[in-house]
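Undergrad: With the sequence up front, the predicted model follows.
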Amino acid sequence: MSIQDVAKVAGVSKSTVSRIINGQPGPSAQTVRTVLRVMDQIGYKPRPLSQRPGVRKAGRERISTGTIGLLMLDEGHLRYPQMFAEMLCGVSSAIADQGMNLLFAEVKKHDRVPPLVKRMQVDGLLLAGSEVDDHVITGLQPLPKVWLTSHSSLDNDQVLLGNEAVGRIAAEYFLNQGKSRLVAVKPPSRFSVYAHRVHAFRYIAEMAGAKVTVLGEDYDPVLHEHLPERDRMPAFYRMIARQFKSLSPQPEGMFVPSDHFTAELYPIFIEEEINPMTDVMVVSCDHQTNFLTGLKPAPVTIDLGIRVIGRRAVEQLLWRINHPGEARNVQLSVTPMIVEPE
């Protein structure tokens, strides 16, 4: 069987079949499904990349399809679109440097796994998501994988945000500014990342002799359960503002573990006659300009190096593909950096 046979049965040109096999843009989704179905029916399997025309890059001896899959396993990319866009830039540029193709898909259920992945027509996968359907993971098991987000499974390599480092960097920044009366805001969230950042902040600051109060630490969501959902977080922030005002002496620095929360907290603090960056220095996190634009004065924030994480994840995945016999998993983190307002 050959490409010509696939093209004839599918009713398309040979060049169309070639583009689909190589993961190149152009063919419609319906055409891709038709060609893949025909390939399966007649038993045609493309030649490995190593046997196709063209020059292969060093260190890619085990690359066979020339395609890497990036699968989003929850809605995190919708909640934080700027972070996702930066990560995608890092991933896509690293893959382009290798002369490879990128397959992107949102896969929240096992029946949404792309046909190319089911058919093992990708060399490996980059995975992102904290709330993951275990059935999806089971279906991906044969392929080399690298996680871009924290996950309960330790069965694969990970290239992660330096969440503990975020807390340390924030604490050290305040201490270097001579601030020793500090607060941290612990938002009510099902994502443990914020709690990790706050915990590290408190530990490092207190070890250095600073006094740290965690606002919202004992918050019970039942307290505002009677409110419409859209009013619950504003009510939480007002409670935080009043807790802040009750502290004596007044705190000198406040750590908020995400720019998303900082953007919501600012106007409520101002309503409560607390002026961020004037009455209290604010260090936020994520360096997400879509949240920080309009905040006056702008807070200090922490850049997580999302693009670097994307590029490093591709490098780690290629290493894993070329070292299938290495039993030990690798976990890497990228060091965040302070970004002061201009």
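TA: Ah, there it is.
Undergrad: okay, CA-based contacts and neighbour counts for the rest of this
TA: Will do.
Undergrad: Residue 95 and residue 72: what is the separation?
TA: 17 Å (Cα to Cα, to the nearest Å).
Undergrad: Same question for residue 87.
TA: 12 Å.
Undergrad: Apart from its neighbours in sequence, what residue is nearest residue 202?
TA: residue 212 (6.2 Å; Cα to Cα, 6 or more residues apart in numbering).
Undergrad: need the next SSE after the host helix or strand of the one you found, C-terminal direction.
TA: Using DSSP states H and E, residue 212 sits in strand 211-215. Reading on from strand 211-215 to the C-terminus, the next helix or strand found by DSSP H and E is helix 229-246.
Undergrad: what angle sits between that next one and strand 211-215?
TA: 150 degrees (axes from the mean of the first three to the mean of the last three Cα atoms, to 10 degrees).
Undergrad: what sits up against helix 229-246?
TA: Helix 229-246 is contacted from outside by 185, 215-216, 224-225, 250-251, 264-265, 268-269, 272, 274, using Cα atoms under 8 Å, 6 or more residues apart in numbering.
Undergrad: ok, now with 6 Å
TA: Here helix 229-246 makes contact (Cα atoms under 6 Å, 6 or more residues apart in numbering) with 224, 265, 269.
Undergrad: Closest to residue 149 out of those?
TA: residue 265 (25.9 Å; Cα to Cα).
Undergrad: Spatially, what comes nearest to that closest one if we skip its sequence neighbours?
TA: Closest to residue 265 by Cα to Cα, 6+ apart is residue 237, at 6.0 Å.
Undergrad: Tell me which stretches of the stretch 101-250 of the chain form helices.
TA: With DSSP state H, counting those that start in this stretch as the criterion, the stretch 101-250 of the chain has helices at 115-118, 134-139, 163-176, 193-207, 229-246.
Undergrad: deepest of these, which one?
TA: Neighbour counts (mean count of other Cα atoms under 10 Å) averaged over each of the helices of the stretch 101-250 of the chain peak at helix 163-176, with a mean of 22.
Undergrad: Okay, the residue lying closest to residue 336 once chain neighbours are set aside and residue 166: tell me how far apart.
TA: Distances taken as Cα to Cα, 6+ apart place residue 304 nearest to residue 336, at 4.5 Å, with adjacent residues excluded. Taking Cα to Cα as the measure, residue 304 falls 8 Å from residue 166.
Undergrad: again, but for residue 180
TA: Taking Cα to Cα, one finds residue 180 at 18 Å from residue 166.
Undergrad: just residue 145 next, same as before
TA: For residue 145 relative to residue 166 (Cα to Cα), the value is 26 Å.
Undergrad: in terms of contact, does residue 68 touch residue 121 like I think?
TA: No: checked against Cα atoms under 6 Å, the pair residue 68 and residue 121 is beyond contact range at 9.2 Å.
Undergrad: The structure to be compared is supplied as follows:
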Amino acid sequence: MVTIKDVAKAAGVSPSTVSRVVKNHPGISSDTKRKIRKIMEQMGYTPHVAARNLVTKRSYTIGLVVKSAVHEAVLNPFFTEVNFGVSEACRTKGFSTIMTAAEDDDSLFLEVKNLINSKRVDGFILLYSKENDPVTKYLTSMAFPFVVIGKDVMNSGDAIHVDNDNVQAAKEMTDLLIDEGYEDIVMVVDNEVFAVSQDRIAGFEQAMASNGLSSKCKVVQCDKDESSIERMLVDLFDHTPPQALLTLDGVLNARIISRLYQMQIRIPEDVATATFSESPLTKFAAPPQTVVDIYPKELGKEASNEVIMLIKDDNRLKRNITVPTRIIERQSTKKEERG
């Protein structure tokens, strides 16, 4: 079995230097770390994780907290992309990840509390933001390191938040639809609890108002199940059919365009569709969907870097980080495609 001494001899350094590289010690230069890690990989050396954790009194694990059913968290491309970003950033710093997901506050709170009490994690990344959240309150009261991917809804400055400007993103998307000639625009949401939902609704309403279309501004809510989506769409198209549908995210958008196909409502000839969060669901849809790319992988990377630095320095400045967005315009909103 390859030991630290073997790696040190091959690298021409002391065993203590190799040990500090394993622990990602800031006193070792990047060049030295790269050199030694390459030799470790070539020699097949694997650090003894349990021994390292015993010495440092850390688990070197970050917990991802998702306010959703487990199957939804697994299937939602947003969570998958965020997870990729988190895992990639954590791996380069010697940390692993573990995810916990639940729909109700009590279950999620209990999961988080158990992870802390069992010393299985050093910090958390919350993939949601909502007012009066018991998990956020508990972590704050415990002074336990955590970062929120979402808006600082309480304006408390008690945590680091990584987010997009969802109000501005929704305004820009709505302006694009209006510039394309759509005026009867309906925004469809499947929840209004989370800050991201409220901000996107606010941006939509602001854009409609600034373009003199307040009277045509309409937000409708439906549940995630197929029957609820069908009832909502039948009600919309049986009365005054909208010219465009702006959905809260790519998963809801995919469910809606599938139902529109079954109702023989064409996109974009009969109604334009647009949404938030770029993924294979939007890129490879029929037709490809106009979307606001929110860069979920970058959200995950930024959150990971911040929580790891917070673990190492609990006096780190709490700040809000904004990841930019961009609109990708595709066939689903092209006015010239309409008959």
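TA: It's in. All values derive from a computational prediction rather than experimental measurement.
Undergrad: And the residue nearest to residue 265 of the first structure? What does it align with in the second structure?
TA: Structural correspondence for residue 237 of the first structure with respect to the second structure (TM-score structural alignment): residue 233.
Undergrad: do residue 303 of the first structure as well
TA: That one, residue 303 of the first structure, aligns with residue 293 by TM-score structural alignment.
Undergrad: got a list of what residue 292 of the second structure touches?
TA: The contact partners of residue 292 of the second structure, taken as Cα under 6 Å, 6+ apart, are 276-277, 326-327.
Undergrad: Buried ones among these?
TA: Listed as buried from the contacts of residue 292 of the second structure are 276-277, 327; burial here means 16 or more other Cα atoms under 10 Å.
Undergrad: Do you have the strands of the stretch 51-200 of the second structure handy? List them.
TA: 61-67, 96-102, 123-126, 146-149, 160-163, 185-189 (DSSP state E, counting those that start in this stretch).
Undergrad: still on that earlier bit, what's the closest of the helices of the stretch 101-250 of the first structure to residue 105 of the first structure?
TA: Across the helices of the stretch 101-250 of the first structure, closest to residue 105 of the first structure is helix 115-118 (Cα to Cα), at 10.2 Å.
Undergrad: mean shift of the closest one relative to the second structure?
TA: If you overlay the two and look at helix 115-118 of the first structure, the average distance to its match in the second structure is 4.3 Å (mean Cα distance after the TM-score superposition for the first structure).
Undergrad: so how far is that helix off the chain centroid?
TA: With Cα atoms, centre = their mean, to the nearest Å as the basis, helix 115-118 of the first structure stands 23 Å off its chain's centre.
Undergrad: For it, name the packing helices and strands.
TA: Packed against helix 115-118 of the first structure, as judged by 3 or more Cα pairs under 6 Å, 6 or more residues apart in numbering; DSSP states H and E, are no other helices or strands.
Undergrad: Stretch 87-94 of the first structure maps to which residues in the second structure?
TA: So stretch 87-94 of the first structure sits over residues 82-89 in the second structure, by TM-score structural alignment.
Undergrad: In stretch 275-284 of the first structure, which residues are buried?
TA: Result for stretch 275-284 of the first structure [16+ other Cα under 10 Å]: buried residues 275-277, 280-284.
Undergrad: Make a markdown table from the residues you listed and add secondary structure to it.
TA: Formatted as a markdown table, these follow (DSSP: H, G, I helix; E, B strand; the rest coil):
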| residue | secondary structure |
| --- | --- |
| 275 | coil |
| 276 | strand |
| 277 | coil |
| 280 | strand |
| 281 | strand |
| 282 | strand |
| 283 | strand |
| 284 | coil |
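Undergrad: Export these to a markdown table and append columns for distance to residue 156 of the first structure.
TA: Converted to a markdown table, those look like this (distance: Cα to Cα, whole Å):
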| residue | distance to residue 156 of the first structure |
| --- | --- |
| 275 | 45 |
| 276 | 42 |
| 277 | 42 |
| 280 | 42 |
| 281 | 40 |
| 282 | 37 |
| 283 | 33 |
| 284 | 31 |
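Undergrad: any idea how far residue 11 of the second structure is from the residue nearest to residue 95 of the second structure when sequence neighbours are not counted?
TA: Nearest residue to residue 95 of the second structure, sequence neighbours excluded (Cα to Cα, 6+ apart): residue 60, at 4.7 Å. Computed as Cα to Cα, the residue 60 of the second structure to residue 11 of the second structure distance reads 25 Å.
Undergrad: Which one's more surrounded, these two?
TA: residue 60 (22 against 19; other Cα atoms under 10 Å).
Undergrad: Now which residue in the first structure aligns to the more buried one?
TA: Using TM-score structural alignment, residue 60 of the second structure sits opposite residue 67 in the first structure.
Undergrad: Surely its match is in contact with residue 98?
TA: No: judged on Cα under 6 Å, residue 67 of the first structure makes no contact with residue 98 at a distance of 10.3 Å.
Undergrad: returning to that earlier point: between the buried residues of stretch 275-284 of the first structure, which is nearest residue 33 of the first structure?
TA: For these, the nearest to residue 33 of the first structure is residue 284 (45.8 Å; Cα to Cα).
Undergrad: thought the closest one was touching residue 298?
TA: No: Residue 284 of the first structure lies out of contact with residue 298 (Cα under 6 Å); the separation is 9.9 Å.
Undergrad: follow-up on the earlier one: format the contacts of residue 292 of the second structure as CSV; extra columns: secondary structure and distance to residue 109 of the second structure.
TA: Output for these, formatted as CSV (DSSP: H, G, I helix; E, B strand; the rest coil; distance: Cα to Cα, whole Å):
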residue, secondary structure, distance to residue 109 of the second structure
276, strand, 29
277, coil, 27
326, strand, 35
327, strand, 36
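Undergrad: Now render these as JSON lines, adding distance to residue 163 of the second structure.
TA: Output for the contacts of residue 292 of the second structure, formatted as JSON lines (distance: Cα to Cα, whole Å):
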{"residue": "276", "distance to residue 163 of the second structure": "14"}
{"residue": "277", "distance to residue 163 of the second structure": "13"}
{"residue": "326", "distance to residue 163 of the second structure": "14"}
{"residue": "327", "distance to residue 163 of the second structure": "16"}
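Undergrad: Closest to residue 307 of the second structure out of the residues you listed?
TA: residue 277 (23.5 Å).
Undergrad: Translate the closest one into the numbering of the first structure.
TA: Alignment note: residue 277 of the second structure maps to residue 286 in the first structure; criterion TM-score structural alignment.
Undergrad: Name the SS class of residue 319 of the first structure, please.
TA: Residue 319 of the first structure - assigned by three-state DSSP - is helix.
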